[in-house]
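Colleague: Everything below, folded, please.
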Amino acid sequence: METYTLMRHFADSWGLVAMVLFFLGVVVFIFRPGARNAAHQAAFIPLKED
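Modeller: Below you'll find the predicted structure:
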């Protein structure tokens, strides 16, 4: 089996699963209970005076 064909089969099967799991992990990380305060603080970083 050629390398291209092997990589394509891997990307079609497990690559999709990995991308979906990564996406769900990011969504859970963003919408966790403590994220609102952290996002609010990060939003005002450029406006802080040194």
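
Colleague: contacts, neighbours, all on C-alpha from now
Modeller: Will do.

Colleague: Distance-wise, check H9 relative to K48.
Modeller: Note on H9: its distance to K48, by C-alpha to C-alpha, to the nearest Å, is 50 Å.

Colleague: who has more neighbours, the two?
Modeller: Each of H9 and K48 has its neighbours counted (other C-alpha atoms under 10 Å); H9 has more, 12 against 6.

Colleague: one more, for comparison:
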Amino acid sequence: MDLEHATLVRLSKSFGLFYLIALSIITVVYAYWPSNKKAFDRAAKSVLRNEYGPWR
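Modeller: Okay, here's the model as predicted:
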């Protein structure tokens, strides 16, 4: 079985495409999973906590 450069490039690009699509789907599912809501809300509000005004 002789694999040419073009064949390997096509396979790697296809694998990379499907890998990034799967990673994006996993990330979105994790972000919208109901049990993670509390942690994300706490993280969003922690940025505003202890803010008294502009930094001098």
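
Colleague: longest helix in structure 1, by residue count?
Modeller: helix 16-30 (DSSP state H).

Colleague: which helices and strands sit right next to that helix?
Modeller: Helices and strands touching helix 16-30 of structure 1, as assessed by 3 or more C-alpha pairs under 8 Å, 6 or more residues apart in numbering; DSSP states H and E, are absent.

Colleague: Okay, buried residues for it please.
Modeller: Neighbour counts over helix 16-30 of structure 1 (16 or more other C-alpha atoms under 10 Å) mark no residue as buried.

Colleague: who touches it?
Modeller: Contact partners of helix 16-30 of structure 1, identified using C-alpha atoms under 8 Å, 6 or more residues apart in numbering, comprise A35.

Colleague: Give me the most central residue, structure 1.
Modeller: Relative to the mean C-alpha position of structure 1, the nearest C-alpha, by C-alpha atoms, centre = their mean, is the one of V26, at 4.1 Å.

Colleague: Nothing else from me, thank you.
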